[in-house]
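>>> Just need the structure, nothing else, for what follows:
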Amino acid sequence: MEEDTPPLDEMRLLAEERQGDNSGVLSVSEISSALKRHVEQGFGHVRIRGEISGFKRATSGHLYLSLKDENAKIDGVMWKGNAARIPFVPQDGVEIIATGKLTTYPGRSSYQIVIDSMEIAGEGALLALLEKLKVKLQAEGLFDAARKRQLPFLPRTIGVVTSPTGAVIRDILHRLADRCPTRVIVWPVLVQGHGSAEQVAAAVSGFSAMQGADRPDLIIVARGGGSIEDLWGFNEEIVVRAVATSTIPVISAVGHETDTTLCDFAADVRAPTPTAAAELAVPVRAELLAGLQSAQARALRAVRRYAERADERLIATARRLPSLDTLLGPQRQKVDDFSDRLRRGLSHRLSDARGDLARVSGALRPVMLTQRLANAEQRLAQIWRLAESLHPEKPLQRGYVLVKDRQGGVVSSVTNANRAKMLTLTFADGEVPVRVEQEGRPAYDRPKPDQPSLL
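Below is the predicted model of the structure:
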């Protein structure tokens, strides 16, 4: 192109020659349109590498930015439809490769690129972007070890966030069935491409917000291996924040052992593979049963040992106990000793009482004793006369009768007499047996007249 360009002097001469010619005059709009057509025809498909600067997302959904390098800058625009298919979040400082066409914007007399698609410019740029986002989220404490929660020992329900058609979910279900059959709820999501990050974040937040019997005790976020571009959705900030704020413990199983995403740092536990995530989620049922049986056997052995040792201690204690004669011998001796001392004490007491009586009787004068005996005889005679007057047979001498029943008990009422039937009347000079007749009958049976003899 430099060879076809005329020298500066020739251009000046041509300009002088053209002064005053009759060529048509173009308006600004006309020249702008001509330039627009010329640029679009010459640069209908281009790929430009540069660093994003001045990124802005309009309310309409269109994207506006500039691409720059060390020496130049070009404006760019991306319409809403194409912007929705970007596999990452554009931001200032990210080096990209933009594919589209060049055009002009007559309103500012500038040219720009209308971007159809954009991609990160190489793995190095992706890693730089990843490191930048990691530093930001780490500064907020989303990766702190203090935020990590312990996984439940035996979850009743496990929520799995993954693609419903890939090999990942089959591997997880198969491994869970082998180790410990558990209820699994799958939340189907895209695990790659546009919209995958939003779906994964919505699934984790959805599980976390669930209530009732279907609420999982554990969440597994899983995806198979792939390139850094394939796994980029799990590096998005929206996914990291959803995992970090989940109220349910989360296992991140994204990619293979060598793959690492920001989701791994935010999760409570990172698993190297989806199969390993299933192994971390549940224990082995057979091992649990074996452990229970072992614990039961140990408990039984411990109980037997305790009983055996108790028997041994009881026998040893019984052997150390003294015999019955040893225990009761001193007590028997004490009883015998107390008996002897009691007899001796009573003998001494009786001797002392006799001595006291002798001393008292010797001190009494005969006259006083005689008078006391006379007074006692007089009181005794009075008491005897009173006793004779109260003797039950005394009234019999005056015509009274003592009524007794067969057993010799005294009958003192008509009721008792009717009940007794046979009575004994005791007079002063003897007894007469009688019979009580029933009421309304004659007191005594009348004698029957003598019957004439038939002979």
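>>> going forward, measure contacts and count neighbours with C-alpha atoms only.
Will do.
>>> what's around the nearest residue to S246 once chain neighbours are set aside, how many residues?
In space, and not counting its chain neighbours, S246 is closest to S208: 5.6 Å by CA to CA, 6 or more residues apart in numbering. Other residues lying near S208 total 22 when counted by other CA atoms under 10 Å.
>>> how far is the helix or strand hosting S208 from where the chain is centred?
Taking DSSP states H and E as the criterion, S208 maps to helix 196-209. Counting by CA atoms, centre = their mean, to the nearest Å, helix 196-209 is centred 27 Å from the centre of its parent chain.
>>> ok, now stretch 53-72?
54 Å.
>>> With stretch 270-287 instead?
Relative to its chain's centre, stretch 270-287 lies at 24 Å (CA atoms, centre = their mean).
>>> So which residues make contact with that stretch?
Contact with stretch 270-287 is made by 151-155, 168, 171-173, 175-176, 179-180, 218, 220, 222-224, 251-258, 264, as judged by CA atoms under 8 Å, 6 or more residues apart in numbering.
>>> ok so, going back, which elements pack onto the helix holding S208?
With contacts defined as 3 or more CA pairs under 8 Å, 6 or more residues apart in numbering; DSSP states H and E, helix 196-209 has these neighbours: strand 157-162, helix 237-244.
>>> Now do the shortest one and helix 196-209, the angle between them.
When you say that, I think you mean strand 157-162. For strand 157-162 against helix 196-209, the angle by axes from the mean of the first three to the mean of the last three CA atoms, to 10 degrees is 170 degrees.
>>> Show me what strand 157-162 is packed up against.
Against strand 157-162 (3+ CA pairs under 8 Å, 6+ apart) you get helix 167-179, strand 183-188, helix 196-209, strand 218-223.
>>> if you set the cut-off to 7 Å instead, what comes out?
On a contact count with 3 or more CA pairs under 7 Å, 6 or more residues apart in numbering; DSSP states H and E, strand 157-162 meets strand 183-188, strand 218-223.
>>> Show me what the last one is packed up against.
Secondary-structure packing of strand 218-223 (3+ CA pairs under 7 Å, 6+ apart): strand 157-162, strand 250-254.
>>> any idea which helix or strand comes after the last one?
Going back to what we said before, that points to strand 250-254. Downstream of strand 250-254 (by DSSP H and E), the next one is helix 262-266.
>>> Strands of the stretch 351-455 of the chain, start to end?
Per DSSP state E, counting those that start in this stretch, the stretch 351-455 of the chain carries strands over the ranges 402-404, 422-427, 430-435.
>>> Run through the neighbouring helices and strands of the shortest one.
What that stands for is strand 402-404. strand 422-427.
>>> 10 Å instead, please
helix 414-420, strand 422-427, strand 430-435 (3 or more CA pairs under 10 Å, 6 or more residues apart in numbering; DSSP states H and E).
>>> this one next, for a side-by-side:
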Amino acid sequence: MSPMSPDLDTGFDVSGRLLAEERAGDNAPPLSVSELSGMLKRTVEDRFGHVRLRGEISGFKRAASGHLYLALKDDNAVIDGVMWKGGAQRLAFAPQDGVEVIATGKLTTYPGRSKYQIVIDRMELAGEGALMALLEKLKQQLAAEGLFAPERKRPLPFLPRVIGVVTSPTGAVIRDILHRLADRCPTQVLLWPVLVQGEGAAQQVARAVRGFSAMDGGGPMPRPDLVIVARGGGSIEDLWAFNEEAVVRAVADCSIPIISAVGHETDTTLCDFAADRRAPTPTAAAEMAVPVRADLLAMLAEQGLRMSRSVRRGIAQARERLDMQARLMPAPDMLLAPQRQRLDDAGARLDHGLRHRLAAARAALADSSGALRPALLKAQAARAAERLERIGLRPELLTRRLGESQVALDRMARLFASNDPDRPLQRGFARVMAGGQLVRTTDAARAAGRVELRFADGEVAADVDGAGAPLERGAGEDISRPTKIARKPRAEKEGRQQDLFS
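Just a heads-up that it's a prediction; the model follows:
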């Protein structure tokens, strides 16, 4: 029977066995999936250990761990790529979809998905055209957010006391700025040293700008009134740190007016659009920052002269107006002549009036003194004594009046005592009270149920029993005498209740 002939009993091909068996001469043992993936991985990595790919970034994503995941594509193919955190931190630009780059790394496989990918060690923009395309795309994005809007621009302070400078401490830029400031108007300068190109330059510039903005002025370092971000000229690659999004956002968010002086006059960065003022050169930024001190002094001197001339001219005009008014006014003697005449007339009338008044007073005194003769006074005194004697108070009249009043008072006292409601209690009577009210009838006593009997020496409580039947007395008991009721002192009123008829 041939190997391919069907089995006579089953009718199936003998080669389609249910269980795998090793056959004689077979030198290809079966491989596991992991073994095959490992062999492919080693083959690809050995063969393509160093490659450079040119392609357009697509599907860019930055993981929370800091690793970068993307795909590089051209017109006909696409390959996945990954860049670990260490390499991503060394990138001189921010990758974006649509940017054409040249990636350097090695090919490897990812067994978990049966895919191959490139592990990127270094990534650069594919020529100046790609760099300009990335710049234009970022510019449009930030402009759409309003970071370059003209209404965000703030005026620069006229004469800043402190100027903060963000630049390299070793370059010619800081020397040019200091020299220009010293020539124009000496001002305190705070330098925040940073890298102005290369790896980490953008982060340092952004951190410096935000640091100046966060100063409150209460510490040992004064807060700047103006900030200058400066760098010398260079190629677009050299100035790229000032096109980074982190720097542009830091400049736009700065709470201090800021001047961007990056590169030469023909160089333009995104930092220039976000700043409040763009200077063509760092030296021009220093000229924008402060006025010329000599010009200020000359202007102050001129203003002082103008002020002095204005004051002198005003005084002269006021003196001239005063002289004109003085010539129009009459002489002092002419002004005082009527008043002097009125004063003389009043003095003359006063002398005549005093003499007339004195004569009238003498006449009135003479008339009054004639009625004050001694004989008349004695007669008036005698008549007054007589009237006093007639109206004098005799003691017997007062004594009789007091006796009559005493009798009336005694009568009223006896009447009051006879009307005292407690006086019958002294003769053995009792007052029946219920709830603070006087009980006058048997119906009121039955309705109350419990009454108080008030005697002359105290009170007792009693319960009302029966329905008005007469009390039964024992044989031989004197009915003329009232039934005894146990008396309870006031202090024991709240104790055991006694029966009224017990």
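>>> coming back round to it: let's have the strands of the stretch 351-455 of the first structure in CSV, adding distance to H38 of the first structure.
Shown next, in CSV, are the strands of the stretch 351-455 of the first structure (distance: least, CA to CA, whole Å):
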stretch, distance to H38 of the first structure
strand 402-404, 162
strand 422-427, 161
strand 430-435, 164
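>>> With mean neighbour count as extra columns, can I get those in JSON lines?
Listed next are the strands of the stretch 351-455 of the first structure as JSON lines, based on neighbours: other CA atoms under 10 Å:
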{"stretch": "strand 402-404", "mean neighbour count": "19"}
{"stretch": "strand 422-427", "mean neighbour count": "18"}
{"stretch": "strand 430-435", "mean neighbour count": "12"}
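>>> for those strands, which one sits closest to L324 of the first structure?
Closest approach to L324 of the first structure among the strands of the stretch 351-455 of the first structure is made by strand 402-404 (61.8 Å; CA to CA).
>>> re the thing from before, any idea which of the helices and strands packed on strand 157-162 of the first structure is most buried?
strand 218-223 (a mean of 26; mean count of other CA atoms under 10 Å).
>>> That strand versus helix 196-209: what angle between them?
Using the same axes, to 10 degrees: strand 218-223 of the first structure against helix 196-209 is 170 degrees.
>>> Any idea how far strand 218-223 of the first structure is from the middle of the chain?
Using CA atoms, centre = their mean, the mean C-alpha position of strand 218-223 of the first structure is found 24 Å from that of the whole chain.
>>> Next: stretch 309-323 of the first structure.
46 Å.
>>> what's the answer for stretch 287-301 of the second structure, then?
Worked out by CA atoms, centre = their mean, stretch 287-301 of the second structure lies 42 Å from the chain centre.
>>> residues in the first structure aligned with it?
Aligned by TM-score structural alignment, stretch 287-301 of the second structure falls on residues 279-293 of the first structure.
>>> can you give me the end-to-end distance of that stretch?
One end of stretch 279-293 of the first structure to the other measures 22 Å (CA to CA, to the nearest Å).
>>> What residue in the first structure is paired with L195 of the second structure?
Match for L195 of the second structure (TM-score structural alignment): L190.
>>> give me the number of residues near that match?
Close neighbours of L190 of the first structure, defined as other CA under 10 Å, add up to 18.
>>> The second structure: helices as residue ranges?
33-47, 85-89, 127-144, 172-184, 201-214, 245-253, 270-274, 282-289, 293-328, 332-369, 374-390, 395-418, 442-448 (DSSP state H).
>>> So which of the ones you listed is the most surrounded?
It is helix 270-274: most buried of those by mean count of other CA under 10 Å, with a mean of 25.
>>> A253 of the first structure touches A266, doesn't it?
No: taking CA atoms under 10 Å as the definition, A253 of the first structure is not a contact partner of A266, at 11.9 Å.
>>> and the gap between R152 of the second structure and A143 of the second structure?
Distance from R152 of the second structure to A143 of the second structure, by CA to CA: 12 Å.
>>> where do the contact lists of the two overlap?
Listed as contacting both R152 of the second structure and A143 by CA atoms under 10 Å, 6 or more residues apart in numbering are A274.
>>> ok, now which ones touch the aligned partner of T260 of the first structure in the second structure?
Counting by TM-score structural alignment, T260 of the first structure lines up with T268 in the second structure. Residues near T268 of the second structure by CA under 10 Å, 6+ apart: I236, L239, F242, N243, S260, A261, V262, R278, P280.
>>> Dump those residues to JSON lines, plus neighbour count and distance to L190 of the second structure.
Listed next are these as JSON lines, based on neighbours: other CA atoms under 10 Å; distance: CA to CA, whole Å:
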{"residue": "I236", "neighbour count": "17", "distance to L190 of the second structure": "28"}
{"residue": "L239", "neighbour count": "23", "distance to L190 of the second structure": "23"}
{"residue": "F242", "neighbour count": "27", "distance to L190 of the second structure": "20"}
{"residue": "N243", "neighbour count": "22", "distance to L190 of the second structure": "24"}
{"residue": "S260", "neighbour count": "29", "distance to L190 of the second structure": "16"}
{"residue": "A261", "neighbour count": "31", "distance to L190 of the second structure": "16"}
{"residue": "V262", "neighbour count": "30", "distance to L190 of the second structure": "18"}
{"residue": "R278", "neighbour count": "24", "distance to L190 of the second structure": "20"}
{"residue": "P280", "neighbour count": "17", "distance to L190 of the second structure": "22"}
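>>> possible to save these as JSON lines with distance to A28 of the second structure?
Converted to JSON lines, those look like this (distance: CA to CA, whole Å):
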{"residue": "I236", "distance to A28 of the second structure": "59"}
{"residue": "L239", "distance to A28 of the second structure": "61"}
{"residue": "F242", "distance to A28 of the second structure": "61"}
{"residue": "N243", "distance to A28 of the second structure": "59"}
{"residue": "S260", "distance to A28 of the second structure": "71"}
{"residue": "A261", "distance to A28 of the second structure": "71"}
{"residue": "V262", "distance to A28 of the second structure": "68"}
{"residue": "R278", "distance to A28 of the second structure": "74"}
{"residue": "P280", "distance to A28 of the second structure": "74"}
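>>> The helices and strands packed on strand 157-162 of the first structure into TSV, with extra columns for distance to R313 of the first structure?
Shown next, in TSV, are these (distance: least, CA to CA, whole Å):
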stretch	distance to R313 of the first structure
strand 183-188	53
strand 218-223	52
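>>> Please identify which of the ones you listed is closest to A420 of the first structure.
Nearest to A420 of the first structure among those is strand 183-188 (95.5 Å), distances taken as CA to CA.
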